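S.K.: Take this sequence and fold it.
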Amino acid sequence: MIKEFREFIARGNVIDLAVGIIIGAAFTSIVNSVVEDLINPILGLLTGGIDFTNKYIVLSGTVPDGASLAAARNSGAAIFAYGSFLMAVLNFLIIAWAVFLLVKVVNRLQRAALRQKVEEPAPAGPTQEELLAQIRDLLADRATMADYPLPRP
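M.R.: Model (predicted):
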């Protein structure tokens, strides 16, 4: 069983998956920072700090007016918390947009690196005239060798 486990872990797919998960976790922190530290403050400034998280409708039961969502949930009333859902959807869209922009930047950098690699001059080889001269010299050597055939045993 230990041998099978070692073989399983040593497979390329498992290692690739582990690396992907680790990179994904690191990338998640970058995306979260972009969203929380850069995008959300700008959106808050543009929207006047609107936060839908505490918006809800009481379906049944009683909740004091102006109570927070947490207080409404603790009161035991049936709550339709549409604000939390709207904020989750909005956060998802913001994160998806941030990931899209980051992937777009990475793709642009990769294309630029590839373009730069392609634009590098190829090593200079012999010119067409030099190649023709080499062929001529080889043919001349072959013709000279034909004038002096090797004796047959």
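
S.K.: drop to CA atoms for contacts and neighbour counts, all remaining ones
M.R.: Will do.

S.K.: list the contacts for the spatially closest residue to I95 that is not a sequence neighbour?
M.R.: Excluding the flanking residues, the one nearest I95 by CA to CA, 6 or more residues apart in numbering is V35, at 6.4 Å. Neighbouring residues of V35 by CA atoms under 8 Å, 6 or more residues apart in numbering: I94, I95, A98.

S.K.: try 10 Å this time
M.R.: By CA atoms under 10 Å, 6 or more residues apart in numbering, the contact list for V35 reads S29, P41, I42, N91, I94, I95, A96, W97, A98, V99.

S.K.: To check against the first, give me the structure of this:
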Amino acid sequence: MSRESPTVLEGFKAFLMRGNVIDLAVAVVIGAAFTAVVNSVVKGVISPLVGAFGTSQLDSYKSCFKAPCAVSASGDVTSGIYILWGSVLNAVLTFVITAAVVYFLMVLPMAKYLARKAAREQTLEEETAEAEAAEVALLREIRDILLAQRGSGHSS
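M.R.: Sure thing, here's the model as predicted:
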């Protein structure tokens, strides 16, 4: 049996050891931890601020869609249909806060960094091009001087 092609396990190991798979795993773990932080901020700060205008629990905001609406002592809906718009508001706030934090703390600084890096690279390329142009001009002058000396040497 020849060992020309890798085995399934070797291929799987190579797949797992690629940088992008490990980066993705790290991103998922960090994202989960970040979600917990954002949820805590929404629950501990945003919800009470919104609650200053109503209730402190956004999840308790609801409207009766089909009457009569009744809820048991345990919180289960016994009759009617509720629209739980407080839960939706809570999810939207969590999403907006997460998106804002990701944008302002990660995307925007990285974009500025990449723009500065590109500007530095372009400046370096321009300086290199100017140096090459000056070198070419100097070499032409040397060539012209050598041709002039050779030409004057033959005519003497």
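
S.K.: one step back: of all the contacts of V35 of the first structure, which comes closest to A113 of the first structure?
M.R.: Minimum distance to A113 of the first structure across the contacts of V35 of the first structure is 21.0 Å, recorded for V99 (CA to CA).

S.K.: isn't there a helix covering the closest one?
M.R.: Yes: according to DSSP: H, G, I helix; E, B strand; the rest coil, V99 of the first structure belongs to a helix.

S.K.: Next one: the residue most central in space within the first structure from Q116 of the first structure, what distance?
M.R.: Residue closest to the mean C-alpha point of the first structure, counted by CA atoms, centre = their mean, is V103 at 5.0 Å. V103 of the first structure sits 20 Å away from Q116 of the first structure, going by CA to CA, to the nearest Å.

S.K.: re the thing from before, against G20 of the first structure, how distant is the residue nearest to the centre of the first structure?
M.R.: From V103 of the first structure to G20 of the first structure the distance is 15 Å (CA to CA).

S.K.: So what would you say the end-to-end distance of stretch 35-48 of the first structure is?
M.R.: End residues of stretch 35-48 of the first structure are separated by 17 Å (CA to CA).

S.K.: Then stretch 43-57 of the second structure?
M.R.: 8 Å.

S.K.: what does stretch 26-40 of the first structure give?
M.R.: 20 Å.

S.K.: Tell me how far it lies from the chain's centre.
M.R.: 15 Å (CA atoms, centre = their mean, to the nearest Å).

S.K.: Which positions in the second structure sit opposite it in the alignment?
M.R.: Using TM-score structural alignment, the residues of the second structure aligned to stretch 26-40 of the first structure are 33-47.

S.K.: buried sites along the matching stretch?
M.R.: Neighbour counts over stretch 33-47 of the second structure (16 or more other CA atoms under 10 Å) mark V38, N39, V42, K43, I46, S47 as buried.

S.K.: Could you save these as JSON lines and add columns showing secondary structure?
M.R.: JSON lines is the format used below for these (three-state DSSP):
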{"residue": "V38", "secondary structure": "helix"}
{"residue": "N39", "secondary structure": "helix"}
{"residue": "V42", "secondary structure": "helix"}
{"residue": "K43", "secondary structure": "helix"}
{"residue": "I46", "secondary structure": "helix"}
{"residue": "S47", "secondary structure": "helix"}
